[in-house]
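**Q** No sequence on hand, only this structure:
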């Protein structure tokens, strides 16, 4: 048995989607003996339909949510748990996972197709194409951003049948804070790559447009502490909708095995 003894898992949701994206993952890890939670972000604790109905003018608090506030919100959740959790985050939740690991708040971290911390510059064209609209340049910061179906097709569900793309969009996509997107380019998204840390796994997919594998690999290679475990797993045929792909259990199995080995 490895050194990761925690039986508590905190799932951290990414941007643009409801925390219900973790429902099957919670059932899986609960069946393996873990206590799990997947809290909604601040101002997102409502149904997809209700959140969409507020967009774009009726959710100023969400629109102005900052990365600092989002980090401290999750710090408070972690500190309320009975033990240091294993934190598993997707996309923007992956960035938050890396921040929590860097703050010594976790027993381990798994960053799935993670938004990179400050200093890992995302120059890939597909990243820029998929993500630039979320910054909301030349639009009111007090209005939320809602990804269009066309942008969703490119950023999240590329390569999937049209009906599955639409079903995923209708089920999970919600308005987002443009402030959060902009804050990912500031010191609020900084981690210390030299610092010792709990075991960390970064995963990537070779068909992910918004967080391409090449970017995730640079994120992985930025870590420089030779005494700390940091691993990287790149999987074929995985787009950014990795949590909801038919193959999601393969990823959950791999993560469970990685936890057991560390």
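**A** Good, I have the coordinates. In this text, all values refer to a predicted model and were calculated from it rather than measured experimentally.

**Q** from here on, contacts and neighbour counts on C-alpha atoms
**A** Fine.

**Q** List the buried residues in stretch 62-79.
**A** Going by neighbour count (16 or more other C-alpha atoms under 10 Å), the buried part of stretch 62-79 is 62, 63, 64, 65, 66, 67, 71, 74, 75, 78.

**Q** do stretch 230-248 as well
**A** For stretch 230-248, the neighbour count (16+ other C-alpha under 10 Å) marks 230, 232, 233, 234, 238, 239, 240, 241, 242, 243, 244, 245 as buried.

**Q** got the contact list for it?
**A** Residues from elsewhere that reach stretch 230-248 (C-alpha atoms under 8 Å, 6 or more residues apart in numbering): 21-22, 25, 113, 155-159, 199-211, 213, 217, 220, 223.

**Q** redo that, cut-off 7 Å
**A** 21, 155-158, 199-208, 213, 220 (C-alpha atoms under 7 Å, 6 or more residues apart in numbering).

**Q** Just those: which are in strands?
**A** Of the positions in the contacts of stretch 230-248, 200, 201, 202, 203, 204, 205 sit in strands, assigned by DSSP state E.

**Q** that older thread, need the buried residues of stretch 230-248 in CSV (columns: secondary structure and distance to residue 39).
**A** Below are the buried residues of stretch 230-248 laid out as CSV (DSSP: H, G, I helix; E, B strand; the rest coil; distance: C-alpha to C-alpha, whole Å):
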residue, secondary structure, distance to residue 39
230, strand, 26
232, strand, 26
233, strand, 26
234, strand, 27
238, coil, 25
239, coil, 24
240, coil, 20
241, coil, 19
242, helix, 19
243, helix, 16
244, helix, 18
245, coil, 21
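
**Q** can I get the buried residues of stretch 62-79 in CSV with distance to residue 43 and secondary structure?
**A** Shown next, in CSV, are these (distance: C-alpha to C-alpha, whole Å; DSSP: H, G, I helix; E, B strand; the rest coil):
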residue, distance to residue 43, secondary structure
62, 6, helix
63, 9, helix
64, 10, coil
65, 9, coil
66, 12, coil
67, 14, helix
71, 14, helix
74, 14, helix
75, 17, helix
78, 19, helix
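
**Q** from those residues, which single one is nearest residue 9?
**A** residue 78 (9.8 Å; C-alpha to C-alpha).

**Q** any idea how far residue 206 is from the nearest residue to residue 207 once chain neighbours are set aside?
**A** Of all residues not flanking residue 207 in the chain, residue 239 sits nearest, at 4.8 Å (C-alpha to C-alpha, 6 or more residues apart in numbering). Counting by C-alpha to C-alpha, to the nearest Å, the separation of residue 239 from residue 206 is 7 Å.

**Q** alright, now check it against this:
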């Protein structure tokens, strides 16, 4: 029997394993969707496997990841809804701009080409990668303290440390170097078709206390879409940090996304 449910593809960002989406998958499945959460190219299927094999994760850039998910989308019975966090949010924006999706939600999405603000907190959060130029071709791990600053600053130390132990994996440095150079490159992989009038609706979600993708970045991203007549909306969770998809408050974010999709895609 053909599955007629609307596909949803969850796209993780740097340092979180794809299995961190499991609570979202369960919620969206109960709401009648057909959700999946494939990992980035080269990332093993388990957190332990990813931690044990960082070399398989290294040196994958934005174009590699975009093509990887585009190939997955081609296997689906209809264009999916894309929901991405951090760099996964940027990938979702790129694929939506290419008309490969019915709609997209970018949660604390990484900055795209054309976005200029670079807050100090974002520099500090990404310093573990940028402190060594050779990290462009490596997979880089975070310490628990670095994760607490970049992701868990709005949480108790105990909750942040527990999330670190449960979900954190090494991440390729290449996408960060590509995004940092985006505004100096004519053909940057961080470019998005923000002027597309024919794409599906887009929701940008931001955490007001996010150190890694501060609200100034998300608001500047929103402005990049000002020349498009397609639906583009902004939603803020003022007291949340970069961990908002995996911490104890994840359900409130997920239910807000479900509510928005119900209004914009039915």
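**A** Yep, that arrived. Computed from a predicted structure; not experimentally measured.

**Q** What's the TM-score once they're superposed?
**A** The TM-score (TM-score structural alignment, normalised by the length of structure 1) is 0.92; 254 aligned residues with a C-alpha RMSD of 1.7 Å.

**Q** Which single one of the buried residues of stretch 62-79 of structure 1 is nearest to residue 134 of structure 1?
**A** Nearest to residue 134 of structure 1 among the buried residues of stretch 62-79 of structure 1: residue 63, at 11.4 Å, using C-alpha to C-alpha.

**Q** Quick check: that closest one touching residue 177?
**A** Yes - contact criterion C-alpha atoms under 7 Å: residue 63 of structure 1 and residue 177 qualify, at 4.2 Å.

**Q** before we move on, the earlier item: now for the residue nearest to residue 207 of structure 1: what does it line up with in structure 2?
**A** With TM-score structural alignment as the criterion, residue 239 of structure 1 lines up with residue 241 in structure 2.

**Q** before we move on, what about residue 250 of structure 1?
**A** Matched by TM-score structural alignment, residue 250 of structure 1 corresponds to residue 252 in structure 2.

**Q** Just want the angle from the helix or strand harbouring its match to strand 202-207.
**A** Under the criterion of DSSP states H and E, residue 252 of structure 2 resides in helix 250-264. Helix 250-264 of structure 2 and strand 202-207 are oriented at 160 degrees to each other (axes from the mean of the first three to the mean of the last three C-alpha atoms, to 10 degrees).

**Q** Same question for helix 250-264 of structure 2: list its buried residues.
**A** For helix 250-264 of structure 2, by 16+ other C-alpha under 10 Å, it's 251, 253, 254, 257, 260, 261.

**Q** I'd like to know how far residue 138 of structure 2 sits from residue 249 of structure 2.
**A** Applying C-alpha to C-alpha, the value for residue 138 of structure 2 to residue 249 of structure 2 is 32 Å.

**Q** If you could redo that for residue 171 of structure 2, that was the one I meant.
**A** 24 Å.

**Q** same question, residue 189 of structure 2
**A** Taking C-alpha to C-alpha, one finds residue 189 of structure 2 at 32 Å from residue 249 of structure 2.

**Q** what do you get for residue 95 of structure 2?
**A** Distance, residue 95 of structure 2 to residue 249 of structure 2, by C-alpha to C-alpha: 28 Å.

**Q** Could you do residue 142 of structure 2 as well?
**A** Distance, residue 142 of structure 2 to residue 249 of structure 2, by C-alpha to C-alpha: 23 Å.

**Q** And for residue 199 of structure 2?
**A** Noted for residue 199 of structure 2: a distance of 30 Å to residue 249 of structure 2, by C-alpha to C-alpha.

**Q** can you check residue 9 of structure 2 too?
**A** Residue 9 of structure 2 is 21 Å from residue 249 of structure 2, by C-alpha to C-alpha.

**Q** Contact partners for residue 158 of structure 1?
**A** Residues near residue 158 of structure 1 by C-alpha under 7 Å, 6+ apart: residue 239.

**Q** what's the matching residue for it over in structure 2?
**A** Alignment note: residue 158 of structure 1 maps to residue 153 in structure 2; criterion TM-score structural alignment.

**Q** what's the answer for residue 125 of structure 1, then?
**A** The equivalent of residue 125 of structure 1 in structure 2 is residue 120 (alignment by TM-score structural alignment).

**Q** Which parts of the stretch 51-200 of structure 1 are helices?
**A** Secondary structure of the stretch 51-200 of structure 1 by DSSP state H, counting those that start in this stretch: the helices cover 60-63, 67-79, 92-102, 125-131, 149-155, 162-172, 178-183.

**Q** so how far is the second one from its chain's centroid?
**A** Its chain's average C-alpha position is 14 Å from that of helix 67-79 of structure 1, according to C-alpha atoms, centre = their mean, to the nearest Å.

**Q** ditto for the fifth one
**A** Between the centre of helix 149-155 of structure 1 and the centre of its chain there are 17 Å (C-alpha atoms, centre = their mean).

**Q** quick one on the thing from earlier: wait, which of the buried residues of helix 250-264 of structure 2 is closest to residue 146 of structure 2?
**A** The closest of the buried residues of helix 250-264 of structure 2 to residue 146 of structure 2 turns out to be residue 253 (C-alpha to C-alpha; 23.8 Å).

**Q** Enumerate every residue touching the closest one.
**A** Neighbours of residue 253 of structure 2 in contact, by C-alpha under 7 Å, 6+ apart: none.

**Q** what separates it from residue 24 of structure 2, distance-wise?
**A** 10 Å.

**Q** Contact partners for residue 19 of structure 1?
**A** 13, 38, 39, 40.
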